[in-house]
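Q: got a predicted structure plus its sequence, pasted below:
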Amino acid sequence: MTELRWRYGAATDVGKVRDLNEDSHLASRRLLAVADGVGGAAAGEVASGVTIAEVTRLARRSPADAHAELGEVVEAARDRIRAAVAENPESEGMATTLTGLWLGDDAVDIVHIGDSRAYQLRGEDFVQVTVDDSYVQHLVDEGAITPAEAQDHPYKSVVTRVLQANPAPAHFETRPAQIGDRYMLCSDGLSDVVDDAVIENVLRDFADPQAAADELVRLALEGGGPDNVTVVVGDVSEHRSRRRWPWVLAAVAAVLVVAAIALGLYFL
């Protein structure tokens, strides 16, 4: 039985300025995710950590409706953030971004909120598949600035929607999966420092997902490492399930036993 699975690699670094890494991530055969905690003293690392913990719970299951289950993950994470704030009021305002990709039988289900990103490399095409929930993205959408100007805008780190105690809807999308597709998820510690063209070149030049993730983090640090940086790279790959082999072997063994008994009786 042929199934699709991620062939993945992941890397993270605190950067050269921050004292604490508030990013969290997950890389598994079915689910990739990056969460970038927001809030600093307001416990952004807690928000990203509990969110990825909920994502991990989904990764251990095989949901019939990944889109719906990703929505439930968002709400469960929101509940845990709300509970953490109630337990420690000083953490009021803690929040996180979330970008997650579930690989199903023939599609990739995406959940996204905030300014962590997902990119797709397919053949000659390289595209950003998520849209930043950020002030500068709003300016770009309004035509007030160009994408190039957004890269160096003083308010490029201002997010307009995050996962927090207060409700804010996430974005959901489903894209067809194709063997050979490469996806890259990252926190803004990469995308704010390394140009998309450079990111594309790395994803094309490094065949191994782990090597690609390591190189992208290295480039972010080389660019000054002003923020935590996390990169997850996943290739849509063919996986031949071996779940049925135990049953096949058991059936063969049973046939051999019956045959042996029959032959034994025949020669008696």
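A: Good, I have the coordinates. Numbering: from 1, shown residues only.
Q: for the rest of this, base every contact and every neighbour count on C-alpha atoms.
A: Will do.
Q: the host helix or strand of V202 packs against which elements?
A: Assessed by DSSP states H and E, V202 sits inside helix 196-205. Counting contacts by 3 or more C-alpha pairs under 8 Å, 6 or more residues apart in numbering; DSSP states H and E, helix 196-205 packs against helix 209-222.
Q: who are the packing partners of the helix it packs on?
A: For helix 209-222, the packing partners by 3+ C-alpha pairs under 8 Å, 6+ apart are strand 2-13, helix 188-191, helix 196-205, strand 229-240.
Q: make it 6 Å
A: Helix 209-222 sits against strand 2-13, with contacts defined as 3 or more C-alpha pairs under 6 Å, 6 or more residues apart in numbering; DSSP states H and E.
Q: hang on, the earlier thing: tell me which residues in the helix holding V202 are buried?
A: 196, 199-200, 202-204 (16 or more other C-alpha atoms under 10 Å).
Q: what's the burial count for the nearest residue to T56 once chain neighbours are set aside?
A: Leaving aside its chain neighbours, T56 sits nearest to L26 (7.1 Å; criterion: C-alpha to C-alpha, 6 or more residues apart in numbering). Neighbour count of L26, defined by other C-alpha atoms under 10 Å: 17.
Q: so L26 touches L32, yeah?
A: Yes: in this structure, L26 is within contact of L32 by C-alpha atoms under 6 Å, at 5.5 Å.
Q: helix/strand/coil for the residue most central in space within the chain?
A: Nearest to the mean C-alpha position of the chain, counting by C-alpha atoms, centre = their mean, stands A33 at 2.1 Å. Look at A33: counting by DSSP: H, G, I helix; E, B strand; the rest coil, its state is strand.
Q: got another one to weigh against that:
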Amino acid sequence: MTLKLRSAAVSDRGLIRSGNQDSVHAGPWLLAVADGMGGMAAGDLASTIAIEAISPLDVETPEDSLVAVLQEAVRVATAGIRAAVEQDPERQGMGTTLTALLFARTGSALALAHIGDSRAYLLRDGVLKQVTRDDTFVQMLVDEGVISPDEASSHPRRAVVTQALQGDDVTPAYSTMVPRVGDRWLLCSDGLSNVVRADTLAEALKTYPDLHLCAQRLVDLALRAGGPDNITVVVADVVGASVAPQAEPTTSQA
């Protein structure tokens, strides 16, 4: 059976920040979240460059080309950020996270590209799993056994990112998976995952079948937790081909 992807996205600046440095794309073949950093104007620009580089991938792509086209899009984004810094040296240090999921035209495979501390989660058979690994200082401490995952969630340096798209040559993590009907994906910036527990995320993903209502519920949970950062959420379902086609893709740039 041919599988399809259906998605919805919501982004909010939160309750503290004066603007929104996140950018997002949610379409029938591609999901992507980028969280800019490096000062307000530069962070906005970096995340926008990343989404503009990757959004053309929202087309039917052969299974054996998924990782290659993601790698090329990351190369284009990196070059764009580097050029923006060269145009204005005050942008030095700007960058963005990027977490992207690309669905094959047959529905037989998907590929993930990830760098930074935005996240991808998979809800399958009622169990929520974090699929991406944070490129952060505290995750490094967890990996080395210095602190526990619970301690990491409240560590004062949990927002320190160790890798991002900043115009330098970097190697994001790439992986492939076989999708199943009933899978529900969550891609989000750390404005959600830093303030809402995983079990609460899972409960919302299970409770709200409507994609947009689910995404809005997750944003509302982050706002109720104080909304200290920009919040961007993409929720997507893997469905059979008989389900009605998705509306136009959602692309929101800071």
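A: It's in. Since this is a predicted model, take the numbers as computed values, not measurements.
Q: contact partners for the spatially closest residue to the residue nearest to the centre of structure 1 that is not a sequence neighbour?
A: Sequence neighbours aside, G100 is the residue nearest to A33 of structure 1 in space, at 4.1 Å (criterion: C-alpha to C-alpha, 6+ apart). The contact partners of G100 of structure 1, by C-alpha atoms under 6 Å, 6 or more residues apart in numbering, come to 32-33, 110-111.
Q: so what's V196 of structure 2 closest to, chain neighbours aside?
A: Excluding the flanking residues, the one nearest V196 of structure 2 by C-alpha to C-alpha, 6+ apart is A222, at 6.1 Å.
Q: how many other residues sit next to K16 of structure 1?
A: Other residues within reach of K16 of structure 1, judged by other C-alpha under 10 Å, total 15.
Q: tell me which element it falls in.
A: For K16 of structure 1, there is no host helix or strand (DSSP H and E).
Q: ignoring the adjacent residues along the chain, who's closest to it?
A: Nearest non-adjacent residue to K16 of structure 1, counting by C-alpha to C-alpha, 6+ apart: G225, 4.9 Å away.
Q: please report how far the one you found lies from V162 of structure 1.
A: Distance, G225 of structure 1 to V162 of structure 1, using C-alpha to C-alpha, to the nearest Å: 23 Å.
Q: so the two - more neighbours on which side?
A: V162 (25 against 22).
Q: does the more buried one touch M94 like I think?
A: No: V162 of structure 1 is not in contact with M94 according to C-alpha under 6 Å; the separation is 9.6 Å.
Q: just give me the match in structure 2 for V140 of structure 1.
A: Structural alignment (TM-score structural alignment) places V140 of structure 1 against V142 in structure 2.
Q: its match belongs to a helix?
A: Yes: looking at V142 of structure 2 with three-state DSSP, it is inside a helix.
Q: please report the distance of it from H212 of structure 2.
A: Taking C-alpha to C-alpha as the measure, V142 of structure 2 falls 34 Å from H212 of structure 2.
Q: what of V160 of structure 2?
A: Counting by C-alpha to C-alpha, the gap from V160 of structure 2 to H212 of structure 2 is 31 Å.
Q: hey, where'd the strands end up in structure 2?
A: Counting by DSSP state E, residue ranges of the strands within structure 2 are 3-12, 22-26, 30-37, 95-96, 98-103, 110-115, 119-124, 127-130, 173-177, 184-188, 231-240, 250-252.
Q: read off where the last one ends up in structure 1.
A: Spelled out, that is strand 250-252 of structure 2. When structure 1 is aligned by TM-score structural alignment, strand 250-252 of structure 2 has no counterpart there.
Q: identify the residues contacting that strand?
A: Under the criterion C-alpha under 6 Å, 6+ apart, residues 23-26 lie in contact with strand 250-252 of structure 2.
Q: neighbour-wise, which of the residues you listed leads?
A: Greatest neighbour count in these, by other C-alpha under 10 Å, goes to V24: 32 neighbours.
Q: just checking, that residue touches V33?
A: Yes: the pair V24 of structure 2 / V33 is scored as a contact, 4.6 Å apart, by C-alpha under 6 Å.
Q: may I see the buried residues of stretch 133-140 of structure 1?
A: 133-138, 140.
Q: next one: stretch 65-85 of structure 1
A: By 16+ other C-alpha under 10 Å, the buried positions in stretch 65-85 of structure 1 come out as 66-67, 70-71, 73-82, 84-85.
Q: cool, stretch 161-172 of structure 2 as well?
A: For stretch 161-172 of structure 2, a neighbour-count test (16+ other C-alpha under 10 Å) marks 161, 163-167, 172 as buried.
Q: kindly report the same for stretch 221-235 of structure 2.
A: 221-223, 227-235.
Q: same question, stretch 9-26 of structure 1
A: Neighbour-count burial for stretch 9-26 of structure 1, counted by 16+ other C-alpha under 10 Å, picks out 9-15, 21-26.
Q: quick one: N88 of structure 1 from V46 of structure 1, how far?
A: Per C-alpha to C-alpha, N88 of structure 1 is found 11 Å from V46 of structure 1.
Q: give me the more crowded residue out of these two.
A: A count of neighbours by other C-alpha under 10 Å puts V46 above the other of N88 of structure 1 and V46, at 23 against 12.
Q: contact partners for the residue lying closest to the more buried one once chain neighbours are set aside?
A: Distance criterion C-alpha to C-alpha, 6+ apart; nearest residue to V46 of structure 1, sequence neighbours excluded, is G37 at 7.4 Å. Contacts were defined as C-alpha under 6 Å, 6+ apart; by that measure G37 of structure 1 touches 22-23, 44-45, 47-48, 95-96.
Q: nearest to D192 of structure 1, of these?
A: Using C-alpha to C-alpha, D23 is the member of these that lies nearest D192 of structure 1, at 14.9 Å.
Q: so how far is V229 of structure 1 from the closest one?
A: Note on D23 of structure 1: its distance to V229 of structure 1, by C-alpha to C-alpha, is 7 Å.
Q: could you do V257 of structure 1 as well?
A: When V257 of structure 1 is compared with V229 of structure 1 (using C-alpha to C-alpha), they lie 59 Å apart.
Q: residues in structure 2 aligned with the helix holding V202 of structure 1?
A: Using TM-score structural alignment, helix 196-205 of structure 1 pairs with 198-207 in structure 2.
Q: returning to that earlier point: with respect to V243 of structure 2, which of the buried residues of stretch 161-172 of structure 2 is nearest?
A: Lowest distance from V243 of structure 2 to these (C-alpha to C-alpha) belongs to P172, with 33.1 Å.
Q: structure 1: which residue goes with that closest one?
A: Structural alignment (TM-score structural alignment) places P172 of structure 2 against A170 in structure 1.
Q: nothing else from me, thank you.
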